[in-house]
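>>> how would this look folded up:
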Amino acid sequence: MPHRLSPMLQPGSIAMIGASNDPKRIGGMPLDLLKHFGYQGRVYPVNPKYGDVFGYRCYPDIESVPAAPDLVVLAIGAADVTAMLRRCRAHGARAAIVYAAGFAEMGGEGAALQEELEAFARESGMPVAGPNCMGFANLNTHAYTAFASVFRNVEPQPGAGRASLVTQSGNVCSTVFALMRQLGVTVSHFINTGNEACVEFSEYLEYLAQDGDSDCVVGYIEQLRDGQRFIEAALAFAEAGKPMIMYKAGQTEKGSEAVRSHTSALAGNMALYEAAFRQLNVIQGQDFTQMADLAWLSGFRQRQGGKRVAIVTLSGALGAILADKFIGAGMDVPTLPDQVQQALRDGIPDYGMVSNPVDVTGNIVNNPDFVRSVFTALASTDAIDTVVVYATGALLDRMAEPLLEVCAAHPRLFVAIDTGKATCRARLAEGGIPVFTDIGRAAQALPAFCHWLDGRAGVARWAELRKSGAAAPVARELAQLDEYRTKLLLSEFGVPPVAEAPAVDANAAVEAAVRIGYPVVLKILSADIAHKTEAGGVRLNLQDEAAVRTAFHEILAAARAHAPEARLQGVLVQAMSKGVAELIAGVTRDPVFGAALTVGLGGVLTELYRDVSHRLLPVDEHSATEMLRSIKAYPLLDGFRGRPKADVAAAAGAVAALSRAALALGEEVAEIEVNPLQVRQSGAVAIDALLLTR
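Presented below is the predicted three-dimensional model:
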């Protein structure tokens, strides 16, 4: 079934409302491009001032156009847009693009105009791109609807395009397009989204995921309006084996929204975008040149590569430089197995390194056939995924034939770096070997591409987990849960609480302490007091009955003074417990991506260090273990400097249980936080917990 954006992105006929015969005006430039590039569909300029425009018959109004157009492009003022759209729809038009600015971005009257436009789109079901949009281009069908001069300024494409652009900025779209064309990347779709009043960014991604002419997508995002739709589109790209390369602008975090829980402060807006990109195996672009390089590399995605890299050079210094750069970008440069090193040593003198990087030395010039043996050995070992060959000019030319032969026989990803002027670059690329001409660009683009290659299995696994974890929420009474009842609820899903009991008076507190065993902790019990320490509501290491009685009265007095209106349920008596480490684990609801889980180092310095890992839900034990291993403080769980080892499996189980609880309790829950989650040598327990409803 055709996608609803097909008439917009693959139109068989185009009407231009507000047509001009001036190729420098926005109503004329697209018509000039359609004529110049030989668009084979029907073109209907509309303007009562002209009889013909660029050789096309011009019509006085949309009603005079002899057939219903697939796409109408409106080059008219904002105030006239919606009325004209109604006329176009009545004439049978299937989709529209609105150039005009002066809508919601202007506020006031402009916002009212956009509301009117959105209402029309809802009522009619007609896809309307923009407003405040520079138009599109389908370069395979030559359907140019963009008023962009860049198409005239770049080398014409020799054949069908394979990469697509979708951006929330027209200038970015033009800039990255030009960079991609400089690299010889052919482009299928050129899309900028404008205000997204009626068609949101991720709907374009949906279309491109199923588009046979889009092998990858390069995008620029300022704000996603539909995070769930973006997730679905990214998973569709992943399932199709197509890279998604996205630059996210904006580094500010929504820390001002963090009112009651630490988790909200840690799960800032940008942090969750980055976490979502990693989880969905979306490549996060660092700059426009790198994004163009990645689009170019996507043409080699069928090769079998990954982040374990072998480096082959004729220079020890270059080997060291590349190793530093790749390792700094998260790649591995593993020591090669002994048998591989021995095979390399047969032709490499003793002063040449064979462990990795591999320094074949200038001696290779005297024995060029040995190059084939080097490449074959590296293509055959399971110890690496990717081979990077640094050789300049004529030296790379001498290596080209054996390199092509080995790549034809083995699927391993080989990448060359030539900072000279080798004549074999085009032949290598045709044989599946990308050639970089700059070390810095190679060191920035190749690791990102290799991480994408490695990440394909992980995103497929999460997609399956997401399907299996889509159970309906369980209705619960969640309003105003105190700490004790919160932990009881979480324990039903597998989050173990520390030994504890509530007490409404001092006698009950003493009885609970005796049952639990001294020493104990007393904490104020109130659904209205989230941060107990600040309220003077915590007493630690109480050794006997007298200490418990005194602490009970002190805690209640301090709580009443701190929060006179708070409802006090007494105190919570807990075992004075010590573990190997303390973590924070919490679920928040991000306005873009929905429920997300944060895990990190616990304690009072949590927000300062921000040593945390984020994941979109669901999270299972496997994902939770990955999260724990990714934080810098993980060595504290793994026996750092003779410390006892923590029960990481129990910690991961508790984190996964928190994910299950959040999904089961549904969207009524705004936040759940366990802080700290105490991890012991055996087991993990929730020491404190907080649940906030919407």
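>>> could you use CA atoms for every contact and neighbour count after this?
Noted.
>>> all strands of the stretch 351-500 of the chain, in order?
Secondary structure of the stretch 351-500 of the chain (DSSP state E, counting those that start in this stretch): strands located at 358-359, 386-390, 413-417, 435-436, 500-503.
>>> quick one: contacts of the third one?
Under the contact criterion C-alpha atoms under 8 Å, 6 or more residues apart in numbering, strand 413-417 has outside partners 303-305, 385-392, 407, 432-439, 442.
>>> this one next, for a side-by-side:
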Amino acid sequence: MTAVTNMALDGLVAASSVAVIGASDDPRRIGGRPVAYMRQRGFSGDILPVNPGRSTVQGLTAYESVEALPYAPDTAIVAVPAAHVPSVIDTLGKRRVRSAVVFSSGFAEVGPEGMRAQQDLLALAKSHGMRLLGPNTMGLYNERIGYYPTFSTSFESGWPLAGRIGIASQSGAFAAHIFTSARERRIGVPVCITTGNESDVTLGEAMQWLVQDPETDVIAVYAEGLRDAASFLAALEAAHAARKPVVLMKTGRSAVGSSAAQSHTSAIAGDDSVLNAVLAEYGVVRARSAEEFLDIAHLATRRIYPASNTLGVLSISGGAGVLISDTCEDLGLPLPEMPTSAQRQLKALIPFASVRNPVDCTAQVLNDLPVVGKFAEAIVGQGGYKSILNFFTQAGGTASVAPELLRQLSQVQERYPDRLFAMSVIGSSECTDRYEAAGITVFSDPTRAVVAIEAMGKFGDAFAKPLLKTGKAHGTSPALPRATLNEAEAKRWLTDAGVKCVLEEVAVDTESAVAAAERMGYPVVLKILSPDIAHKSEIGGVLLNIEDSDDVRAGVDLLIERAASFAPGAHIDGVLVARQVNDAMECIVGVHRDPLFGPVLMFGLGGILVEVMTDVVLHRCPVDYPTAVEMVRSIRGIPLLEGARGKPPRDIDALASTLVQLSSLAVAVGPNLQSIELNPVLVLARGEGAFAADALVVMNSTEGRNDKN
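Model prediction:
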């Protein structure tokens, strides 16, 4: 992937000089707010207002035109009506201004005519070598240097706080909601980039700037629809390499939400299940709400990401312990029991304490706070938990308890700097700030704390393993097939690519069908063979348990009769005679080309299970063997493949090899391939193999497809 360098966007995000085209003397107007904000925040660079009707703007020398500017600034803010934007960009380009933040709306977000105007604007900017943020963007801010090329009203109520979180957002209004909420929660978000229509600078490029910024540790992303998968994936890859966690909030999951996102951002929302698979591949955590978004980002600034995470809980409430346990179970966060020796030790301190985990030391400890330190030491030191959650509710926020409680917990934390400490207390901002300053992140709600702690483990697990290098096929692929294949042709093509299929022969008449069945041995399966019959089973075009030659003859006649009745115009290539495989587990393996992320591999249990339970897993192609095994073992139905209820364990190794071969083939074939589906893949006992019993191949060159059960 092509990396985005800091220099590519530095002129936009960290400018040392800025022109404001359409600058207003009124600090409340769109063209006046950037000037006012930068003056208030002490921007040390030059601010060059352009306003033909004024000699000064907000006390600064104003210039009649772009041509009148004393020099070419790093960037320009464009705050003029849409009709005037092209001439402004052209003039800026001629002055060799290398970037512009275009506030103006009236482009792709308003429809086809606006899209054409936006495309023309981009072509004009490219002709000058300019980068555009927007149009229809709220802009950005960089509080570290007092730089505010934005018109957001949120700064009337306060300024962003210092911190290590950076926001990249397609929506300006929602970004304002997030950083205003962060400020109210005293969470530092000093940099935010909103991309608007993304005519040029993409969400992925904004993310990459934040990844490469040494003062940003956590990347918080809001997306409505991804326009450029390549820059997005490059940013995720760079974040993984830099061990910088990405928390993402993506709207448009529902049909209604997806439609709204498209109309608002002129972007393709994409397949949400595919996006989730891609995010999981890179260890990105997806937040479900704005509150959760900030919870996770805030805790991530501790920069403690425990792989194979476990949680130890110290509580003064048994009820809270149960609530925390339920949340852990829902999320799959392990809550191991305390060692027996540690339980005895804690029982000696408070005989009526519950000491398994969660550890309920009861309110008794409030009478003797040093006991808290002993409990915490046992939990962390002997329990060995990667993360620790302390629940002390309002008691932990009172003046009589908080100072000594903090001292006791801090002493333990200092001895175990690699552990993640969180606290659930309710208290004044001054009190919770003291916990935060000591490195103990505070949550008022313990369930929110558990969600954030579980997310830190996901980051840790992702950082602990290298990324699979996707995008290149392993080996070579056979020649591309024509668009419409019957089942036999599809399987021959797949076999040439290394995908194992059930033994079968094509018979053009009754006697050749009998001869084929005799050669492979009974029982056999008979299928009508036609490129024009997409779903054979729906017309009775598949016959099982054919036991002898008489059954073959009767079966061939029946298949031809049914085809003539239910699909009279279909071209019949004959009958497929296949060896019947009994005592096999049915699975489904497929590839579908996603419009954003390319070929995506799918695996699940076959037959009715895939339709009713949708117990499937996805991964971008290609996958290597360990990833394929991980995919197989990640489905809920894995006990059926491992040998549940006395059945023999299945050949997971052979099944994983099928996934590897099919995913590699999909990449090698390229964009002409729309989909491949093997359903079912018959998985035999361990060591006996896995074989595709049916195959569907769909090419993009036409709408035709091969025969399919």
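>>> sorry, back to before: can you lay out the strands of the stretch 351-500 of the first structure as TSV showing mean neighbour count and distance to residue 70 of the first structure?
Formatted as TSV, the strands of the stretch 351-500 of the first structure follow (neighbours: other C-alpha atoms under 10 Å; distance: least, C-alpha to C-alpha, whole Å):
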stretch	mean neighbour count	distance to residue 70 of the first structure
strand 358-359	26	58
strand 386-390	23	47
strand 413-417	24	43
strand 435-436	22	42
strand 500-503	20	68
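>>> now the ones you listed in JSON lines, with distance to residue 485 of the first structure?
Formatted as JSON lines, the strands of the stretch 351-500 of the first structure follow (distance: least, C-alpha to C-alpha, whole Å):
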{"stretch": "strand 358-359", "distance to residue 485 of the first structure": "61"}
{"stretch": "strand 386-390", "distance to residue 485 of the first structure": "53"}
{"stretch": "strand 413-417", "distance to residue 485 of the first structure": "55"}
{"stretch": "strand 435-436", "distance to residue 485 of the first structure": "60"}
{"stretch": "strand 500-503", "distance to residue 485 of the first structure": "10"}
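>>> and these: which comes nearest residue 454 of the first structure?
For residue 454 of the first structure, the closest of the strands of the stretch 351-500 of the first structure is strand 386-390, at 11.1 Å, according to C-alpha to C-alpha.
>>> ok but residue 240 of the second structure is inside a helix, no?
Yes: assessed with DSSP: H, G, I helix; E, B strand; the rest coil, residue 240 of the second structure lies in a helix.
>>> that one matches what in the first structure?
Residue 240 of the second structure maps onto residue 238 in the first structure, with residues paired by TM-score structural alignment.
>>> list the contacts of that match.
Counting by C-alpha under 8 Å, 6+ apart, residue 238 of the first structure has contacts 280, 281, 456, 459, 460.
>>> which one of these is nearest to residue 103 of the first structure?
residue 280 (33.3 Å).
>>> what's the spacing between that closest one and residue 652 of the first structure?
21 Å (C-alpha to C-alpha, to the nearest Å).
>>> pick out whichever of the two has more residues nearby.
residue 280 (27 against 24; other C-alpha atoms under 10 Å).
>>> now that one, nearest residue through space, not along the chain?
residue 459 (5.6 Å; C-alpha to C-alpha, 6 or more residues apart in numbering).
>>> check residue 432 of the second structure too.
residue 442 (6.6 Å).
>>> appreciated, that's everything.
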